[in-house]
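S.K.: Please work out how this folds:
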Amino acid sequence: MLTAAHTYPALGSYRITVVVDATGEVVTTPFVTAGLGFVPVGPTRVFDTRSGAPMAPSSTTRVRVAGINGIPADVAAVAVNLTATDTAAGGFLTAYVPGTVRPPTSNVNFVRGQTAPNFTVVAVSGGQIEVFNGSPGTTALVVDVLGVFTHAPGTAPNHGGLNRVLDTRNTGGPIAAGTSRSVKLADRGDVQAVVNLTVTAGSGSGYLVAHAGDAPRPATSNLNFGVNTTRSNLAIVRLAPDGTMRLHASATTHVLVDVVSLLEPSSSKGYVPITPVRTLDTRTDKAIPPGGEIQAYTFTDEMLEDPLSRHSIPLVTYTVTGPTSDGWLRHRSDVGGSGQWYNGAHLNFSPGETIANTVLPPHSHGSHPPFVLNSGLITNASGGTTHLVTDVLGYFA
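M.R.: This next block holds a predicted model:
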């Protein structure tokens, strides 16, 4: 058997032609490179069971995204904010590809009576995604699309780390109920910003909306919060030409904004969704001690489209469960042997709760490879123990 390898100069669809010398037979087959490009769409709300019946206990719901509110028909994956609300019992949501075996992972965790959101990226099949309600009670489901991934062109994060650009506790004071505030994230508007949004010390229950600085406020939400709670959520936000986004708060709250990365067009790099994989669950061993550090994920070649993709940037969901004190998760990277800490928290938690946040881990700027998948380390920055669960959703390669 003969084998051959070829590297294409750009992402896209190709036709492979093979000529068999002995017979002169010509064999042609289509081939699509791995890697998707991000297309800013919305934000737009595509599904809300509150206008009808909630999800039944331990049930699945298929949500159509293709062709809805400007979403292209050829969408391959969607960046969504999933929100569980009006929950009758504690449980979790899992989003995955319709018609496939449900992965042993979760995207959103909630308790009875809670409104809990979380960002994720889900591969699409037949124009739909599937969501499972892992709860013994009913729950309402809200799905907001923040953007989509298609087969062309590609997209690459251009730098990494947490760059805190806003902390209203230090500058400007809280965002008042029913008002908006402009935040400059970049010196250009032809990119999308990956940001970690955190609300804290809210005066009442409410929600936060992030959107482009030159666009009207959409009928969507990124974060839901209660009185004096601290909550974080990842978002991808299209920027105005001057590099700004706007934040709207329905209740008075302090807001922190950390820029994780900027997404730029790329002819040779893109996002590769995988079947979500649980790579760490400390509940099977022992909790992380106060100040303790743990390797956040371990990859095998079977999880990747290409073993070389180990030199990539993963998208992961961290879930903290059973913490014994207030605290947060802190990430560092061993890129270049620096062991650099990044200024900001990926996930804040309180005693006894189970809470998740999706993370694009720190990665270096302008280097190749930008990140080694097995080099991410996470620290329990709290005075008590906590368990950590890590689910890998895909990677930029």
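S.K.: Could you use CA atoms for every contact and neighbour count after this?
M.R.: Noted.
S.K.: Work out for me the element Val78 sits within.
M.R.: strand 77-85 (DSSP states H and E).
S.K.: Now do that strand: which elements does it pack against?
M.R.: For strand 77-85, the elements it packs on are strand 108-110, strand 116-123, strand 140-150, judged by 3 or more C-alpha pairs under 8 Å, 6 or more residues apart in numbering; DSSP states H and E.
S.K.: Could you also give me the structure for this second sequence? I'd like to compare it with the first:
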Amino acid sequence: MDKRAYNFNAGPAALPLAVLERAQQELVEYKGIGMSIMEISHRSKEYEALNTETQELLKELMGIPDGYQILFLQGGASSQFAMIPMNFLKPGRVGSYVHTGAWAEKAYKEAKLLGHEVHIAATSEAHDFMQIPELNEIEIHPDSAYLHITSNETIGGTQFQEYPNTGNVPLIADMSSDILCRPVDVSKFAMIYAGAQKNLGPSGVTIAIIREDLLQDLPKNIPTMLRYEIHSTNNSLYNTPPVYSVYMVNLVLKWIKENGGVEAMEQTNRAKAKLIYDAIDESKGFYIGCAAPASRSLMNLTFRLASEELEKSFIKQAEAAGFVGLKGHRSVGGLRASAYNAVPMEACEALANFMRDFQQKNS
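M.R.: Have a look, this model is predicted:
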């Protein structure tokens, strides 16, 4: 096989080579049944076993305690922006949101669109969303049905380093871009959800981890497919699930387990991020980090150069050297390296070396 690209795409993102190779081996025939996993019935014993095993793997890796349901949903995390208020915001209750950037904004705007009362519990707008609000700045509305946070903002490159203590108010987190990058105390959360296409697998499935008490007494007047109760009661098999995406998540979870679990992922991720942040911080201003140092993301490392012309040159030369996905989000420009779990250490080492070489040639 030719040398693989250094894939720093923000999502869909890199997958572990070992996972891709195993999927390749099993593509035509899955476990001796004479068919691909993509061809079997979701009512078959093979798929039901895969469905259960994937739930158990996630439960083991994240230390999910009893009393939580793991759901495999469709529509991406963006569908959860609507499902959460539809299911949990009853008359007289308020949805509280911490506004940390583009994805947090999409979540609260969806609740407003549905006519629900929405409260901004804290915002980092005054800092151009380049830092996470201090936990003591978060003011939860007294009638809150929940507090929603976006644990990692892929565009700005900011990440919660600690999570708020919300007391009796359920804490809901969109962890699409940093789930499994480090250990998390799931018991602090009433719900965690994540689109798969960054740290879990390919696009097509969204994982929701929901505390069982939230699933009680939900509205019956919303569309069937948008009701968590339906997916919970039917073990995510109410309709045809995204079979292949769940299968790929299963392989990614096995890869994480085989490589030391979430604790090992964090150790590697911190080392990878340090390589690139050091190249930024030691550049004497040639590279300018976007996110405030105390809010820097392990997953999405954002930076700028002195001019857009220089940034364009950086991207062009990086692409010629085998780097993919370093262009910043179209809404903010700049540069971004997304170093998810599956991005190998050698890719980050190569990028740090390229950055220093580019600086030397352009200073």
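S.K.: Please work out the TM-score for the two chains.
M.R.: Scored against TM-score structural alignment, normalised by the length of structure 2, the superposed chains reach a TM-score of 0.23; 140 aligned residues with a C-alpha RMSD of 6.8 Å.
S.K.: can you pull the buried residues of the strand holding Val78 of structure 1?
M.R.: 77-85 (16 or more other C-alpha atoms under 10 Å).
S.K.: ok, now which ones touch Val237 of structure 1?
M.R.: 146, 192-195, 210-212, 245 (C-alpha atoms under 8 Å, 6 or more residues apart in numbering).
S.K.: Can you name the residues in contact with the strand holding Val78 of structure 1?
M.R.: For strand 77-85 of structure 1, the external contacting residues (C-alpha under 8 Å, 6+ apart) are 93, 108, 110, 113-124, 139-150, 222, 236, 273.
S.K.: Whatever helix or strand comes next after that strand versus strand 140-150: what angle between them?
M.R.: Using DSSP H and E, the next helix or strand after strand 77-85 of structure 1 towards the C-terminus is strand 91-96. Angle between the axes of strand 91-96 of structure 1 and strand 140-150 is 30 degrees (criterion: axes from the mean of the first three to the mean of the last three C-alpha atoms, to 10 degrees).
S.K.: Hey, what's the angle from strand 91-96 of structure 1 to strand 77-85? Just curious.
M.R.: Between the axis of strand 91-96 of structure 1 and that of strand 77-85 there is an angle of 160 degrees, by the same axes, to 10 degrees.
S.K.: so what secondary structure elements neighbour strand 91-96 of structure 1?
M.R.: Against strand 91-96 of structure 1 (3+ C-alpha pairs under 8 Å, 6+ apart) you get strand 108-110, strand 116-123, strand 128-134.
S.K.: just checking, next helix/strand downstream of the helix or strand encompassing Arg336 of structure 2?
M.R.: Per DSSP H and E: Arg336 of structure 2 is located in strand 335-338. Next helix or strand after strand 335-338 of structure 2 toward the C-terminus (DSSP H and E): helix 345-362.
S.K.: Please point out which parts of that next one sit buried.
M.R.: Going by 16+ other C-alpha under 10 Å, helix 345-362 of structure 2 has these buried residues: 345, 347-352, 354-356, 358-359.
S.K.: Can you name every helix or strand that it contacts?
M.R.: helix 261-281.
S.K.: elements contacting the helix or strand just after the helix it packs on?
M.R.: Next along the chain after helix 261-281 of structure 2, taking DSSP H and E as the criterion, comes strand 288-289. Under the contact criterion of 3+ C-alpha pairs under 8 Å, 6+ apart, strand 288-289 of structure 2 touches helix 261-281, strand 300-304.
S.K.: What lies in contact with strand 288-289 of structure 2?
M.R.: The contact list for strand 288-289 of structure 2, computed with C-alpha under 8 Å, 6+ apart, reads 277, 280-281, 302-305.
S.K.: so which of those residues is the most crowded?
M.R.: Thr302 (31 neighbours; other C-alpha atoms under 10 Å).
S.K.: Isn't that residue up against Leu335?
M.R.: Yes: with contact defined as C-alpha atoms under 8 Å, Thr302 of structure 2 reaches Leu335; the gap is 5.7 Å.
S.K.: Distance check, the residue nearest to Trp255 of structure 2 when sequence neighbours are not counted against Ala194 of structure 2.
M.R.: Counting by C-alpha to C-alpha, 6 or more residues apart in numbering, Trp255 of structure 2 lies nearest to Val19, which is 7.0 Å off, once chain neighbours are set aside. Per C-alpha to C-alpha, to the nearest Å, Val19 of structure 2 is found 20 Å from Ala194 of structure 2.
S.K.: Tell me which of those two has more neighbours.
M.R.: A direct count of neighbours by other C-alpha under 10 Å for Val19 of structure 2 and Ala194 places Ala194 higher, at 25 against 20.
S.K.: Three-state assignment for that one, please.
M.R.: Put simply, Ala194 of structure 2 is strand when judged by DSSP: H, G, I helix; E, B strand; the rest coil.
S.K.: do the same with Val237 of structure 1
M.R.: For Val237 of structure 1, the assignment made with three-state DSSP gives strand.
S.K.: can you tell me how far it sits from Leu197 of structure 1?
M.R.: 11 Å.
S.K.: distance between the ends of stretch 79-98 of structure 2?
M.R.: End-to-end for stretch 79-98 of structure 2, by C-alpha to C-alpha: 19 Å.
S.K.: Likewise for stretch 335-353 of structure 2?
M.R.: End residues of stretch 335-353 of structure 2 are separated by 16 Å (C-alpha to C-alpha).
S.K.: Pick the one among the contacts of strand 288-289 of structure 2 closest to Val249 of structure 2.
M.R.: Thr302 (27.0 Å; C-alpha to C-alpha).
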